[in-house]
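*Asks:* got a sequence here, can you model it:
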Amino acid sequence: MAPSGCLRVQEVHSDESAEITSYLNRVYRTEVDVRPLTRQPGRRLRVDHRRVSSSTFALESVRHDGDVEVRAEAAMGSVVVLWPVEGRAESQVGGRAGRAAAGELIIGSSAAEPVRIRTSDATLQTVVLDRRLLVEAAGDVGHVRPADVSFTGAEPVSASAGRALTAARRYVDDFVLSGDGPATPLVLAAAGRLLAATALAAFPNTVVTSDRDHLRDRRDVSDQPALLRRAMAFIEEHAAHDVGIGDVASAVYVTPRALQYMFRRHLDSTPMAYLRRVRLEHVHRELVDGDRSTITVTAAAARWGFAHTGRFAVLYRETYGQSPHVTLRS
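*Replies:* Model (predicted):
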């Protein structure tokens, strides 16, 4: 199946230099120079590049024959993580260098610095994350200004952190972007947040919460019951939209961490868990009130942001005591 209308597919398979350059400049929205490091008489550089993208992230498959260097002198505005499936890759982002063999991963591009990437007989997979998505994910961790979000190393902090990001990419590729999964706007928003959060956990970065922010967060919860009601009302009103913890915190004028304190103290939950519960209630209503001839469990779940039908079914059964299919048939 082809990707849904919420996704855009772009690709090039060419050994024509002008076509390759034009394509890369277009998808990365900056001037990108690709050149072979070793030249063979009568042989031109061939690039195979396929990108499936939403509004905030993209997954790519890339093939370069031979030894190749990719340069971008201007900032791309997005972070690119590289996985060599075959061959190897090296990156130089600002003053940070990274090396990856097959099965490993590195930061190939930051959002704000020139980039140099070298590959050797490489087949690559990538994740491209819009900087706005990373800022939003960083805000879920604590009180962070946009200028504070940057990566300070090109290699993962640990093998397990790298495996977590690899698993997240595989999940998004298999269940969201494959064309077989329900790539609705809410599902894509959740997938983007998953990739951004695991990228921040995988690589060294500047997302830290100071003691001063921590103390301010505790002061912010002084009016918890009223603020909590407002936060819950905001979530209920905007459950059909792409809502993150930063959006809810801004709506009630507290920091994300203060919001988390409120939900944990009074509801023994989190803002995102409450949002998930509200969305689950909407699915339940659709299944109860819907026409079995026009509605399916998969479509209703996807409409409210549940991409994995198996996990959705487990959550639904835990909440309502029966499978969603039984609800729809009854």
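
*Asks:* hey, let's count contacts and neighbours off CA atoms from now on
*Replies:* Noted.

*Asks:* and the stretch of helix or strand Glu69 belongs to, which residues are buried?
*Replies:* Here Glu69 is covered by strand 57-72, with elements defined by DSSP states H and E. Within strand 57-72, the residues that qualify as buried are 57-69, 71-72, counting by 16 or more other Cα atoms under 10 Å.

*Asks:* could you also give me the structure for this next sequence, so I can compare it with the first?
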Amino acid sequence: MPTGVGRADTRSYRRLAGTDIDQAMAFFTSDYELRAPSIRRTHADTIWDFAGVTDERMSLRTSRFGVDLRSQSQSDDVIVAWLRSGSSTITFDGRSVDLEPGVPVVLPSERYDLHHRDIGLNLVHLDRGFLTELVGEDSFAFEPLERPDAGGMRIWQETVRRYSSTWLQVDTAMSAVVRHDIASAFADAALRAFPRRSAWRTSVSGSAPEHQRLRKALDYVHAHAREPIGTPEIAAAAGLSPRGLQQSLRRHLDQTPGDLLRSVRLDGALEDLRRAERDETSVADIARGWGFGHLGRFSAAYRSRFGELPSDTLRSRPRR
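*Replies:* Modelled structure (predicted):
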């Protein structure tokens, strides 16, 4: 630890640089769990460097690697990354995204493919346990690789500008309170800046082809639940046979396609009843809008799921 940092300051500083590719790969492979990396020189003299300041909640890092690198990667941390130079393509869940200079994204929490070319990269690592504790949801996750909107970009950039230089001053001791406040500021900025992953997507983890097809099925059901769809349509959207869809849903979610569709429709009806104006709509209207043709069966299923009748949910809305 640099001179002047007190023992109570748990930050650690690390800086490495060189021209030896084997040394670089030994470091990056252990730090970012690179799997089966493939490297091609892009210059006669390869230059690489890394610097980072880390404690138990967060880490600010910067890296540069002047090669063409293809690999797979994964991390237990929540990582926000943005490109300084070069180019990078991240492929996850059947989708490839080219990182844009200066535009931050949250990297996937599951294994993904990467292709870096003469890359310069800034990264913020947030401890996943610290972040989920702040959110209060163990299943919380960000939607990977989604760019923030203009407001989110502004929030993130302002946080980086305000706190980074203080965090990186490792020659000056920092109290536990200040370290916690800075980590909390970065976590709060991430939560405000980046889209959260929909609950139905976090319910299926893994990046194997079966997981990808099942997420496609879930996406299709949530997008088309108001329409007259059934098992054939859901299976076709996911690239599965009807039997394959049934087996996959049973294996991963312990549901049938009918269970899934009914559950999504009930959730939609709940949200509509919560938002509805009591004098302008009825339970029957909302039930029909979500594909429930029999009001009695809808009310029974609704009560079994949410512990109250749909009419009770509607009555809880105040009159204008």
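
*Asks:* mind checking the TM-score on these two?
*Replies:* For these two chains in superposition, a TM-score of 0.53 is obtained (TM-score structural alignment, normalised by the length of the second structure); 199 aligned residues with a Cα RMSD of 3.1 Å.

*Asks:* helices or strands next to the strand holding Glu69 of the first structure in the packing?
*Replies:* Judged by 3 or more Cα pairs under 8 Å, 6 or more residues apart in numbering; DSSP states H and E, the packing partners of strand 57-72 of the first structure are strand 33-36, strand 47-53, strand 115-130.

*Asks:* residues in contact with it?
*Replies:* By Cα atoms under 8 Å, 6 or more residues apart in numbering, the list of residues contacting strand 57-72 of the first structure from outside reads 30-38, 45-53, 114-130, 173, 192.

*Asks:* which among these end up buried?
*Replies:* Buried members of those, scored by 16+ other Cα under 10 Å, are 31-36, 45-53, 114-130, 173, 192.

*Asks:* got the residue ranges for the strands in the stretch 51-200 of the first structure?
*Replies:* Along the stretch 51-200 of the first structure, the stretches classed as strands by DSSP state E, counting those that start in this stretch are 57-72, 78-93, 96-101, 106-109, 115-130.

*Asks:* identify the residues contacting the residue most central in space within the first structure.
*Replies:* The residue lying closest to the centre of the first structure (Cα atoms, centre = their mean) is Gly192, at 2.5 Å. Applying Cα under 8 Å, 6+ apart to Gly192 of the first structure gives the contacts Thr56, Phe57, Leu129, Leu133.

*Asks:* from Gly268 of the second structure, how far out is the counterpart of it in the second structure?
*Replies:* Aligning on TM-score structural alignment places Gly192 of the first structure opposite Ala183 in the second structure. Spatial separation of Ala183 of the second structure from Gly268 of the second structure under the definition Cα to Cα, to the nearest Å is 36 Å.

*Asks:* just to revisit the earlier point, and the buried residues of strand 57-72 of the first structure, which is closest to Ser160 of the first structure?
*Replies:* Proximity to Ser160 of the first structure was ranked across these by Cα to Cα; first place goes to Leu59, at 21.2 Å.

*Asks:* leaving out sequence neighbours, find the closest residue to the closest one.
*Replies:* Of all residues not flanking Leu59 of the first structure in the chain, Val127 sits nearest, at 4.8 Å (Cα to Cα, 6 or more residues apart in numbering).

*Asks:* could you measure Phe298 of the second structure against Arg315 of the second structure, distance?
*Replies:* Note on Phe298 of the second structure: its distance to Arg315 of the second structure, by Cα to Cα, is 17 Å.

*Asks:* could you do Glu100 of the second structure as well?
*Replies:* For Glu100 of the second structure, the distance to Arg315 of the second structure equals 49 Å [Cα to Cα].

*Asks:* returning to that earlier point: my read: the residue nearest to Leu59 of the first structure touches Leu105, true?
*Replies:* No - Val127 of the first structure is beyond contact range of Leu105, at 10.5 Å (criterion: Cα atoms under 8 Å).

*Asks:* any common contacting residues for the two?
*Replies:* In contact with both Val127 of the first structure and Leu105: Val81, Leu82, using Cα under 8 Å, 6+ apart.

*Asks:* for the alignment partner in the first structure of Gln169 of the second structure, which residues are in contact?
*Replies:* When the structures are aligned by TM-score structural alignment, the residue of the first structure matched to Gln169 of the second structure is Ser178. Residues touching Ser178 of the first structure, when contacts are defined by Cα under 8 Å, 6+ apart, comprise Met1, Ala2, Pro3.

*Asks:* surely the first one is in contact with Gly179?
*Replies:* Just to be clear, that refers to Met1 of the first structure. Yes - between Met1 of the first structure and Gly179 a contact is recorded at 5.0 Å, counting by Cα under 8 Å.

*Asks:* okay, the two: which has more neighbours?
*Replies:* Relative neighbour count places Gly179 above the other of Met1 of the first structure and Gly179, with 15 against 7, counting by other Cα atoms under 10 Å.

*Asks:* do I have it right that that one meets Cys6?
*Replies:* No - the pair Gly179 of the first structure and Cys6 fails to qualify as a contact (Cα under 8 Å) at a distance of 10.8 Å.

*Asks:* what's near enough to touch Phe130 of the second structure?
*Replies:* Here Phe130 of the second structure is in contact with Arg57 (criterion: Cα under 8 Å, 6+ apart).

*Asks:* corresponding residue for it in the first structure?
*Replies:* If you follow Phe130 of the second structure across to the first structure using TM-score structural alignment, you land on Leu133.

*Asks:* gap between that match and Ala190 of the first structure?
*Replies:* Distance from Leu133 of the first structure to Ala190 of the first structure, by Cα to Cα: 11 Å.

*Asks:* count the residues that sit near the closest residue in space to Thr132 of the second structure that isn't next to it in sequence.
*Replies:* Counting by Cα to Cα, 6+ apart, Asp138 is the residue found nearest to Thr132 of the second structure once chain neighbours are left out, at 5.7 Å. With neighbours defined by other Cα under 10 Å, the count for Asp138 of the second structure comes to 11.

*Asks:* contacts for stretch 101-116 of the first structure?
*Replies:* When contacts are taken as Cα under 8 Å, 6+ apart, the neighbours of stretch 101-116 of the first structure outside the stretch itself are 69-94, 98-100, 117, 130-131, 150-151, 153-156, 162.

*Asks:* buried ones among those?
*Replies:* With neighbours counted using 16+ other Cα under 10 Å, these contain these buried positions: 69, 71-72, 75-93, 98-100, 117, 130-131, 150-151, 153-156, 162.
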